[in-house]
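Visitor: Dropping the sequence and predicted coords here.
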Amino acid sequence: MKGLAGKWFGTGCLWIALVASSAAKAVKVDSLAALAEAAARNERQIEMVPGVYRMADYLTDEVLKGVRDEVGPIKGRPPVPMFVFRGDKNRIDLRGVTIEIDTTLYTKLPQGGYTRCLIVAGAGNTIDGLTIRNTGPNRGSGGNILSVQGDDNTLENVTLHVFGSQPWGYGDLLGKGGPNLVALEKQSGVQVIGSRSLLRHCRVFSRAFGHCFYIQGGEGSRLEDCYAEASVRSTTDMLADTAGPAFKLGFRSVYKNRDGRFIITPGYTKSLSEDGFRTYGNAGSVTLLNCTAINTRAGFEIGVRDDSETKTVVENCVARGCERGFLIGSQTIVRRSRGDVAHGPLLYLRGGHSSEVELELIGDPPRSLVHVLATIAGEGHKVRLSAQRGFGKLPALPILVGFGMPMHAEMASEPLPAPALDIDFESSIDFAPVIVGDEIAGSTIKTSGRRVADADLRKDPGPWGLPSDGIAPGGSGKDSAPR
C-alpha cells in the first residue's frame, strides 16, 4: 500500500518555502495533490495552508486510474483508498485544514474492497490538526474514513465528523454484518492496525452506523484523551415509523427478545452507531487513557485473546449514555473508570479470565428500560464496583454474578447463567442487590447491599387458587371476587 501513493498524485500546485532554522526545510502545500506528493517523501516538515479542501477536486480521472491500477483485480477484501500518506518520518501540520469527502465519491472507487478514505501507510509520521467531514447523501462506503496502517505513527488533534450509512436510525437491530435483514452500508471512523500507534486529543462525531475508534492489529497502540460521540433513538420511536426498512419488515429484528420473538421491542434505547472504542483479538496490548464515549453502542468493548501474554489497559475513561458502558473479556485492566446506566448496563464482564475491573457508577437514573447494572462471568477476575458520593436514589438494578451478557449483548435478550470461577468481587453500591447464580465456585463475593441466590428468587411463592388453565371462573358471588 505504501507504493500506492508513489505512482499517482494528480495535478496541483506544490510550492516550497524555505524556513531559516536549524530544523528541516518546511514544505508548504495548498492542494491535496501537492500534499500527496510531499507526504510520499521522507523526513519532511510539511505545512498545509489552512482552508477547506474537497476530495472531489483531488480524485481526478488520472488519480482514480492510479487507484484502480494499484488495487488491481479485487481478490478478498483489499484496502481501497482515496488518499495515502506514503512517506516515513514526516511531520505534517494540518491545523486549520478541513477535508470534505462527499459520499457520492465511494462509487467512483474500485468496488468489492475495503474502502479506507485516507490511509497513513508510512511509518514514524506525525499528523496534527486535521478535520475531516462527510457531505452528500446518506450512504456509507462499508469501510472507514481514516486508517493508521504503518507503524509508529502519531495523530494529534484530528477530528472526524462521520456521516452516511444505510440503513440509518435502527442501530444494529436489522443486522451488523451477518445475519442481516437488509443490505448494509456501514461507515466507521478511525481504524488502527499499525504497531505503536499513538492518538492524542482525537475526536470522532459519528452520525453513521459504524465504530468510532477501532483497533484491529499491531501491538502497543495508545489512545490518550480521545472522544467518541454518537446519537441514540428509542425503540418505541422506531415502532412509530410508517415507512422505511423496519416498517417494511414488520419491525423484525435479528435479535430474539425476552418473549422469544425476533422483533423490535418497545421501551429500550439504541445507539445509532457501533462502539466508541473497540479492540479486536489481533490488536495485541492497547492502552486507552482519559478517553470518553457518549451514546455509543458499547462505550469500550475490549476483545483481548484469551491466550494473550499482555494486558490491555483502560484507565480513567468514561462511558455515558451507551447501550453498555464497558464490555470486557480476558486479560484487561480497567482502572479508575466510570459510567452511567442511562440507556444500559455499566458492565458486561462476558467471560474469559484474568481481568481486573474498577468502575464507579455515575449519572442519573435510567431514561429507558434497563434490566441490570452488571453481569459477571469468567474465571480469575477481580471486580470492584462503587457509586459516586452523594448519589441520588436509583432503582435497585441487580448485579448478576454467574451470568453472561445477553446474546450479542442485546438488552432485549435475556442474560443466561454462565460459570463464574475464582471471582474476587466487591460492591459498595448498597442499593444494587447482588444476585448469585448457581454456576459459581471458589469465588469471594462481598457487598454493602443485599445478596440473594438466584435459585431463591425462582421459587414458586405458592398457589393462586386458580384452575389449572390459570383463568379465573366467571359469574358473580364470592367465588368470582377479584384477588
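Guide: Yep, it's here. Here the structure is a predicted model, which means the values were calculated and not measured.

Visitor: Every contact and neighbour count from this point should use C-alpha atoms.
Guide: Will do.

Visitor: Could you report the separation of Trp15 from Leu198?
Guide: For Trp15, the distance to Leu198 equals 30 Å [Cα to Cα, to the nearest Å].

Visitor: Oh, that last question was meant for Ser234, not what I typed.
Guide: From Ser234 to Leu198 the distance is 36 Å (Cα to Cα).

Visitor: Just checking, which helix or strand succeeds the top helix by length along the chain along the chain?
Guide: Identified as the longest helix of the chain according to DSSP state H is helix 61-71. As assigned by DSSP states H and E, the chain's next helix or strand after helix 61-71 is strand 79-85.

Visitor: who's in contact with the spatially most central residue of the chain?
Guide: Centrality entry for the chain: nearest residue to the mean C-alpha point is Asp275, 1.3 Å, by Cα atoms, centre = their mean. Taking Cα atoms under 8 Å, 6 or more residues apart in numbering, we find Asp275 in contact with Gly210, His211, Cys212, Phe213, Thr296, Arg297, Ala298, Gly299, Phe300, Glu301.

Visitor: try it against this one:
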Amino acid sequence: MKRNIILKLIVLATCITTSLSAQIKVNSISELLPYLDDDHVSVKLKPGVYSIKAEDVAKGLYQKEVKLKNTSKVLLLFEGNHSTYDFTGVTINIDTKVLQAFGKYQVHELQIIGNNNVLKNLTMVDDGSVHDAPTRRATNIVMDGKNNRIEGFHVTTKGSYPYGYGDAFGKGGKVVIPHRKHSACLIRGESNHLKDSKFIHKSYGHCIFMQAASNPIIDGCYVEGEVRKTDDMLKETSGPAFDVDFMTVWGYKLPKGYMLSTGEAGIRAYNAGETIIDGKEYRRGTSNPTILNCTIKFMRTGVTIAHARGKKYVEGCVAMGCENGFSLGSGDAVNCSADCSYGPVYSTTYENDRNYNADITILPASHPYYNGSGSVAYIGGSGHNITLRGTDEVIEKGLAIKVGGDKNNIRLLNGNFPHQNDFKGGSFQIKNLTNYPIFLSAKSNHVAGESIGEISDLGTNNNIKKINRHEK
C-alpha cells in the first residue's frame, strides 16, 4: 500500500514538472501579455511581424508602470521569475509615435524586474523618423532584477531630439538646445547578462549603458551608430543648430575638423543610478562590469567604464570609427583593438586614473582619417602598463601617442573643462610596438618602456628606449 502511494506521488510530481516545463505557444502580443508576470513558464510567440502603435496606447492596452525616482511607462514588463520567452522569428515594430503617447512619462519599450529570466531572439524596430523624439525620454530595453539574460536580440533605435549633432549642444543639465534622448539598452540590477545581441543605433542617447548595476556582463554584442563631420553640420542653412548660430554648450562656436557621433557611448558605465530587485529600490553606482568580445562602430566612445567601481575587465573588444576607443580609469583591457581614424584608441578620463593595464592593437582605418585631436592615444595618470601594437602599414601624418599635455578634444578647447584636460602623466610602463611616434609632454615624468616609433621628450626623468620592429 505504502509502495503504491509513493509511486503515485512520483507520477504526480513528474506530471507537475512536465506541466511546468511545457512550452506555451501564443499567437499574438495580446495573448503574450498575461504570461509576463508568471513564474516558471516557457512561452513562445508565433513567428511573424507584430506592431505596437500609438492608438494601442490610447485604447489602454499598455498601461504598466514602474515607480522608482522617475516613474516609467512600460510596453512589455516582465515581472515573473525563472521563466523563458522565445521570440525566434519575431519582429515587433514599435511606432515612434508611441514615445509621445504616454505624455510626459519616460517610456521603456521592454523592461525586466523579475529574476532568473531568459528572453531570446527578438527583433525590435523603432518604426518611424529619427526625429520622432519622445515627449520626455525613452529606452528600448531596461534590465532590473537579478540573474536575467537577454540573448540574440536585434534592436534598431530611432527617435530623439536634436539628432545629427552628438552632444555639441548639450547632454545633461546645461543645454543650448533642449534635448529628448532615446537610448537602446540600460543594464541595472544584479548579475544581469546581455549576450550576442546587435544594436543599430540611430538616436541621440547611449547604446548600451549601466547604472546601479552589480556584476553586469556584456558579451558578444555588436553596436553600430552614425557619425558626421562638424564641417557638414556647419553647412546647414536651417534647423536647431543653425537657429543658435552653431554656438555649442562648450561656450564656443562649433569648430571644423572633427568627426562627431550622432549618438553617445557604445558601452558606458555610470557611478550612480537606481534599480529594483525583489521589489526593493536600490540607489548606487555600477560595480565589477565585464565586457567581452564586443564590436562598437561609429559611437562617441567604444567602451568607457571609468566611472564603475571594483574589478573592471574588458577582453576581445573592437572599436572602429569611434571618437574614442577605450577609457577604463583602472582595470584591464586585454586583446582589444581599435582604429584612430576619428580619435584616440585609448584616452585617460581623469588625471588621478591609476593602474590600468591595456593591450590594444591599432587597426588600419577602413575609412579616411578625420582625427581632429591628432591623438593615437592619450595617456595621463600613473601606475599603468600599456602595450600598443600595430602593423607596418603607412601611418597617418600628424598623429601621435601623447603622454600628458593638451588633449585637443573638441569639448576641451579654449580652456573648457580644465579638470578633464592637460594632465600630468608618469610612473608607468609603455610598450609602443607601432610606427606611430610618442610625444612626451612637459607634464610627463618617469615614463619607462620602449618604442618602435620616434620619441619626442619634453618631460623629466623619462626612459623610453627606441627599438626596431624585429626587437619587439
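Guide: Perfect, thanks for sending it. Quantities reported herein were computed from a predicted structural model and do not represent experimental measurements.

Visitor: before we move on, back to that, run the chain-centre distance for the longest helix of the first structure.
Guide: 32 Å (Cα atoms, centre = their mean, to the nearest Å).

Visitor: same question, stretch 270-283 of the second structure
Guide: Chain-centre distance of stretch 270-283 of the second structure: 19 Å, with Cα atoms, centre = their mean.

Visitor: Kindly report the same for stretch 411-424 of the first structure.
Guide: 22 Å.

Visitor: Mind listing residues that contact it?
Guide: With contact meaning Cα under 8 Å, 6+ apart, stretch 411-424 of the first structure is reached by 255-258, 265, 268, 323, 344, 351, 370-371, 375-383, 401-407, 437-445.

Visitor: Using neighbour counts, trim the residues you listed to the buried set.
Guide: Using 16 or more other Cα atoms under 10 Å as the burial test, the contacts of stretch 411-424 of the first structure include 255-257, 265, 268, 323, 344, 351, 370-371, 375-383, 401-406, 437-438, 440, 443 as buried.

Visitor: Show me what the longest helix of the first structure is packed against.
Guide: Secondary-structure packing of helix 61-71 of the first structure (3 or more Cα pairs under 8 Å, 6 or more residues apart in numbering; DSSP states H and E): helix 2-6, strand 79-85.

Visitor: Quick one: list the elements packing against the shortest one.
Guide: Translated: helix 2-6 of the first structure. If contacts are counted by 3+ Cα pairs under 8 Å, 6+ apart, helix 2-6 of the first structure sits against helix 32-39, helix 61-71, strand 79-85.

Visitor: in the first structure, which spans are helices?
Guide: Assigned by DSSP H, the helices in the first structure fall at 2-6, 32-39, 55-58, 61-71, 235-238, 245-248, 454-457.

Visitor: Now the last one: buried residues?
Guide: Yep, that's helix 454-457 of the first structure we're talking about. So for helix 454-457 of the first structure, counting by 16+ other Cα under 10 Å, buried means Asp454.

Visitor: how far is that helix from where the chain is centred?
Guide: Offset of helix 454-457 of the first structure from its chain centre (Cα atoms, centre = their mean): 35 Å.

Visitor: who's in contact with Tyr35 of the second structure?
Guide: Val41, Val43.

Visitor: What does it correspond to in the first structure?
Guide: With TM-score structural alignment as the criterion, Tyr35 of the second structure lines up with Ala38 in the first structure.

Visitor: In the second structure, what residue corresponds to Leu397 of the first structure?
Guide: Aligned by TM-score structural alignment, Leu397 of the first structure pairs with Leu399 of the second structure.
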